[in-house]
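Enquirer: I'd like to go over a predicted model; first the sequence, then the structure.
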Amino acid sequence: MSKQFPGRFILAADITLTSPMNIAAAEKGRYVFDGGRPRIVRYDGGPSSPGLQCTLTRTHRVMVDVGVSESDDGDRAAGQTGVDLPVIPASSITGKLRNLAAGLVFESFKERGLQITTDVFNMMTTGSATNDINASDATAQIVMLARKDAFLSNFGGTSFMLSSNAVISTGWPLVQLTRGMLMSPELLPTEALPDLKWTRQMTSALAIVRKDTVREMRSPYLTEVIAMDDLVSFAQAKAAEAESTKASKAAQRAAKAAGEFVEADKKRDLRTLSSIETVNTGMSFALRVRVNAATPAQLGLMVLAFQRMLQEGQIGGKVSRGLGQFICNASRIIEVDPRTNRPLDNGSPLFLSRDEGYEVAGISDDQSSALVQAVMAGKDYLHEVAPKTLQAYSDAVTDYLKKLYEEEQEAA
């Protein structure tokens, strides 16, 4: 690997789910039984497709050449057809890395006894401060100063709407179909990639039941911490509510049978049953981040945030239910030719195994590599970054930032 900066690098990690994963799509489908087999009608057919409504997982459609085959919706097609593949959206990965990098900065501020405003916190975690956008005030000096800041150069944003110098790819599933679609080659052996083409092969429906613990007397502590009068009143109220709901539904059925329009009742019962589509345990995904590193600290901060993501080992929604857990099977850092944007080689190890805490490879014995230099520079940045500079980018204090740029130029 080159030891010179600026440089362009790809951080690559192939992960495998150890629990189902859910990243909800805007669309809903229906979980139905077709010939006794459960399946998901991915685009909700309404009353014509009876079943439990299901929140779908996020997918991207790719066009592939096929013979004669069947699509996810059951249509037969010849030649080229669209295939919906479950993905980890680039926006989800970007948001996670941004928040983890911001968390590293916040930890440094806490250790140094420094504080920030809510505007700076919002700017760092979401990209936008609560102040007005001042993109027209982003002069050359301000942009050049931001490019020297490891956090701002990686993630952009601020009141000046700065662009990011990092490119974060969609997390594509590692199947035979996606070979050649990734920002860098897959790290897992080719023969380990399954030959799956349809979303229904990679996902399942997961039922979620929310229960009314008090109503069902499910806890032994209820009679000890709640007065008996309250429990009796609660039970009586719920019983009356159930009778009312039963009578209301009977009236609705009668009205519908008579051809009348009936507006559905709002759900009031705490006990509910819902279903979500989840990506199956054992599916593997490719995480790829390209860092156009102007400084070693910029690459180092992204490596540290990427490391935190692997150490956290969870991505997607409903993480409190245990969804989205993963392990990293392999990771590499790959230098990229800035002229052709193609990898120069197969790269070098990036992180050690999970059992070793995903420590940065070579951090203890190879102090000369670009990776180790970058990580050390990233840690130095965390100990030096100043709230006042971030505040100026949040509040668009152009005079202060221009002066700071000029001072840095004179010092150089």
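Expert: That came through fine. Here the structure is a predicted model, which is why all the values come from computation and not from measurement.

Enquirer: please count neighbours and contacts with C-alpha atoms only from this point.
Expert: OK.

Enquirer: look up how far residue 408 lies from the closest residue to residue 310 other than its chain neighbours.
Expert: Among residues not flanking residue 310 along the chain, residue 328 sits closest, at 6.7 Å (C-alpha to C-alpha, 6 or more residues apart in numbering). Between residue 328 and residue 408 the distance, using C-alpha to C-alpha, to the nearest Å, works out to 40 Å.

Enquirer: higher neighbour count, these two?
Expert: Regarding residue 328 and residue 408, a neighbour count based on other C-alpha atoms under 10 Å identifies residue 328 as having more, with 22 against 11.

Enquirer: just the element for the more buried one, please.
Expert: When secondary structure is defined by DSSP states H and E, residue 328 falls within strand 326-335.

Enquirer: and what of residue 67?
Expert: Using DSSP H and E, the secondary-structure element containing residue 67 is strand 59-70.

Enquirer: how about the next helix or strand after that strand: buried residues?
Expert: Where DSSP H and E defines the elements, the next helix or strand beyond strand 59-70 is strand 76-86. By neighbour count, with 16 or more other C-alpha atoms under 10 Å as the criterion, the buried positions of strand 76-86 are 81-86.

Enquirer: got TSV for the residues you listed, with distance to residue 389 too?
Expert: Compiled in TSV, these are given as follows (distance: C-alpha to C-alpha, whole Å):
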residue	distance to residue 389
81	51
82	48
83	47
84	44
85	42
86	40
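
Enquirer: between which two of those is the distance greatest?
Expert: For the buried residues of strand 76-86, the farthest-apart pair by C-alpha to C-alpha is 81 and 86; their separation is 16.3 Å.

Enquirer: putting a second one here so we can go through both:
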Amino acid sequence: MASTQYSLDRKDIYKDLGVLGLDYGPHFQRLRRIQTNDFRDIYGINEWDGNFVTYLDAMLQSIAFTIPFRKIMIPMMIRAIRVDPRVFFENVHRNRNVEQKHIEAMDVEQSFAANVAPVIGGEAVDPALVMKMDAKTLNDVKQIYGEEMTKKRERFSVFSADMPFHFNAKSKRLVAHGIEVEDVIGFPIPRRTDGTDLVLDTYQFFPNEDLEAVDPIDKRVANEYIEVCKAMAAKIKQIGYKDIKCDFNYQNISDDVIQEYRTTNNENHVLFRIFDKILTEVVDENKNSKNSKEVMKVLKDIESGAEYDLNKDLINQIQKNEHMIRTMVDIVCENFVSIKEMKVTEINLSSGVLAKEVDHIMSLFRIIPYDVDYKLVVKSKQHCIDM
């Protein structure tokens, strides 16, 4: 590497990538240096810090410097990744940064101060966790904590190491100690040609995990709404409708909360409005159930009223959450990039057709143009009027 003509250090690497539009955070800025003579063979030093994801991502970042034009390029297809853990971790230990050991010791000190000291020093949030100790015992605990943290670092190789790697643009092969990435193919991210109605887009990594797909704020709102509806269902059962199954635990919801939901009148609170209509119109002023004829009239109004369409309810709208749809669509699109036609069949017996949402998300992946043959299996054509 000493004889190469061109060399970039970490600061220059991420400044150049930032100009292209690739803004990497501190944890992903792992490339220490890259060097080359012809920009077809890239030699580099990649910093290992205990995280394999950021380490491998940084290796792939180096491919951007072999592209003969100035566009945002990201790796889209990889034929194979081979990892030999034994060879890899042997070289991690061999290339360990000795000068970083004092920083690792400081990290242990900071970890102890943040996680242990408040508990044994009387400053814990929960007073029950506080343990008063004298100075000698405190030092002993600190020493044991440091030893355990050191063992953990050594066992899982959580330390800094400078790892060399090489990428050849002709063979599209990325090689490092214990790692081989074969046929790395990058594609440019298309830019919008239409300059009107511009919006500020942000891109974040979301794992394909259904339990984490819904935003925490949306999840809290949905959980609260479900609890209110459960309480309303229990109230209906209490006024005499014994056939209603309420085999679930529910919270007692105050009248103030129910009144707040009535006042808000959110169009997505369909189930709440149904329960509220039943509670207010099928009982008299003495809270006794009205006769069956009046009850049937209320139920028919609910059945025929457009404002009581359960497909518009908040609970059913969760399925249209982008993160939940992308969990499936992303996997399909990423593994069938090279095909010219994508066939999609949606079987949906509700009025909440997902075709628009799915097509929009698929359009974001059309790096190589392809046709979409989208088939809908629905209960009624009325559900597809706006398709």
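Expert: Looks like it came in fine. Just so you know, these numbers come straight off a predicted model, no measurement behind them.

Enquirer: mind checking the TM-score on these two?
Expert: TM-score of the superposed chains, computed with TM-score structural alignment, normalised by the length of structure 2, equals 0.21; 123 aligned residues with a C-alpha RMSD of 6.5 Å.

Enquirer: rewinding a little: same for the strand holding residue 67 of structure 1, what does it pack against?
Expert: strand 76-86 (3 or more C-alpha pairs under 8 Å, 6 or more residues apart in numbering; DSSP states H and E).

Enquirer: after the strand it packs on, which helix or strand is next?
Expert: Following strand 76-86 of structure 1 in sequence order, the next helix or strand is helix 90-111 (DSSP H and E).

Enquirer: for that next one, name the packing helices and strands.
Expert: Contacts of helix 90-111 of structure 1 with other secondary structure elements, assessed using 3+ C-alpha pairs under 8 Å, 6+ apart, are made with helix 118-126, helix 150-155, strand 166-168, helix 296-312, helix 370-384.

Enquirer: possible to save the ones you listed as CSV with distance to residue 404 of structure 1?
Expert: Listed next are these as CSV, based on distance: least, C-alpha to C-alpha, whole Å:
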stretch, distance to residue 404 of structure 1
helix 118-126, 18
helix 150-155, 15
strand 166-168, 24
helix 296-312, 19
helix 370-384, 15
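
Enquirer: most packed of the ones you listed?
Expert: Comparing these by mean neighbour count (mean count of other C-alpha atoms under 10 Å), helix 150-155 ranks first with a mean of 26.

Enquirer: all the strands of the stretch 1-150 of structure 2, residue numbers only.
Expert: For the stretch 1-150 of structure 2, the strands defined by DSSP state E, counting those that start in this stretch cover 6-9, 31-36, 41-48, 73-83.

Enquirer: typo on my end, the stretch 201-350 of structure 2
Expert: If you assign secondary structure with DSSP E, counting those that start in this stretch, the strands in the stretch 201-350 of structure 2 sit at 341-348.

Enquirer: show me the helices in it, by range?
Expert: Counting by DSSP state H, counting those that start in this stretch, residue ranges of the helices within the stretch 201-350 of structure 2 are 216-238, 255-264, 270-281, 292-304, 314-317, 322-335.

Enquirer: export these as TSV, with columns for mean neighbour count and distance to residue 167 of structure 2.
Expert: As requested, the helices of the stretch 201-350 of structure 2 are exported to TSV (neighbours: other C-alpha atoms under 10 Å; distance: least, C-alpha to C-alpha, whole Å):
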stretch	mean neighbour count	distance to residue 167 of structure 2
helix 216-238	16	41
helix 255-264	12	59
helix 270-281	19	57
helix 292-304	13	65
helix 314-317	16	46
helix 322-335	16	23
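
Enquirer: other SSEs contacting the strand holding residue 328 of structure 1?
Expert: Secondary-structure packing of strand 326-335 of structure 1 (3+ C-alpha pairs under 8 Å, 6+ apart): strand 7-17, strand 348-349.

Enquirer: just checking, next helix/strand downstream of the helix or strand harbouring residue 151 of structure 2?
Expert: Assigned by DSSP H and E, residue 151 of structure 2 belongs to helix 135-156. The first helix or strand that comes after helix 135-156 of structure 2 along the chain, using DSSP H and E, is strand 161-168.

Enquirer: what's the angle between that following strand and strand 31-36?
Expert: In terms of direction (axes from the mean of the first three to the mean of the last three C-alpha atoms, to 10 degrees), strand 161-168 of structure 2 departs from strand 31-36 by 30 degrees.

Enquirer: same for strand 161-168 of structure 2, what does it pack against?
Expert: With contacts defined as 3+ C-alpha pairs under 8 Å, 6+ apart, the packing partners of strand 161-168 of structure 2 are strand 41-48, helix 85-94, strand 173-176.

Enquirer: try 6 Å this time
Expert: The elements that strand 161-168 of structure 2 packs onto, with contact taken as 3 or more C-alpha pairs under 6 Å, 6 or more residues apart in numbering; DSSP states H and E, are strand 41-48, strand 173-176.

Enquirer: packing partners for the first one?
Expert: Packing contacts for strand 41-48 of structure 2, counted by 3+ C-alpha pairs under 6 Å, 6+ apart, involve strand 31-36, strand 161-168.

Enquirer: make CSV out of these and add mean neighbour count and distance to residue 14 of structure 2.
Expert: Putting those into CSV (neighbours: other C-alpha under 10 Å; distance: least, C-alpha to C-alpha, whole Å) gives the following:
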stretch, mean neighbour count, distance to residue 14 of structure 2
strand 31-36, 22, 9
strand 161-168, 21, 17
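
Enquirer: the nearest residue to residue 377 of structure 1 once chain neighbours are set aside and residue 406 of structure 1: what is the separation?
Expert: With C-alpha to C-alpha, 6+ apart as the criterion, residue 377 of structure 1 has its nearest non-adjacent residue at 4.5 Å, and that residue is residue 297. In this structure, residue 297 of structure 1 lies at 21 Å from residue 406 of structure 1, with C-alpha to C-alpha as the measure.

Enquirer: ok, now residue 63 of structure 1?
Expert: 51 Å.

Enquirer: before we move on, what about residue 232 of structure 1?
Expert: When C-alpha to C-alpha is the yardstick, residue 232 of structure 1 and residue 406 of structure 1 sit 74 Å from each other.

Enquirer: between these two, which has more neighbouring residues?
Expert: When residue 232 of structure 1 and residue 406 are compared on other C-alpha under 10 Å, the one with more neighbours turns out to be residue 406, at 14 against 11.
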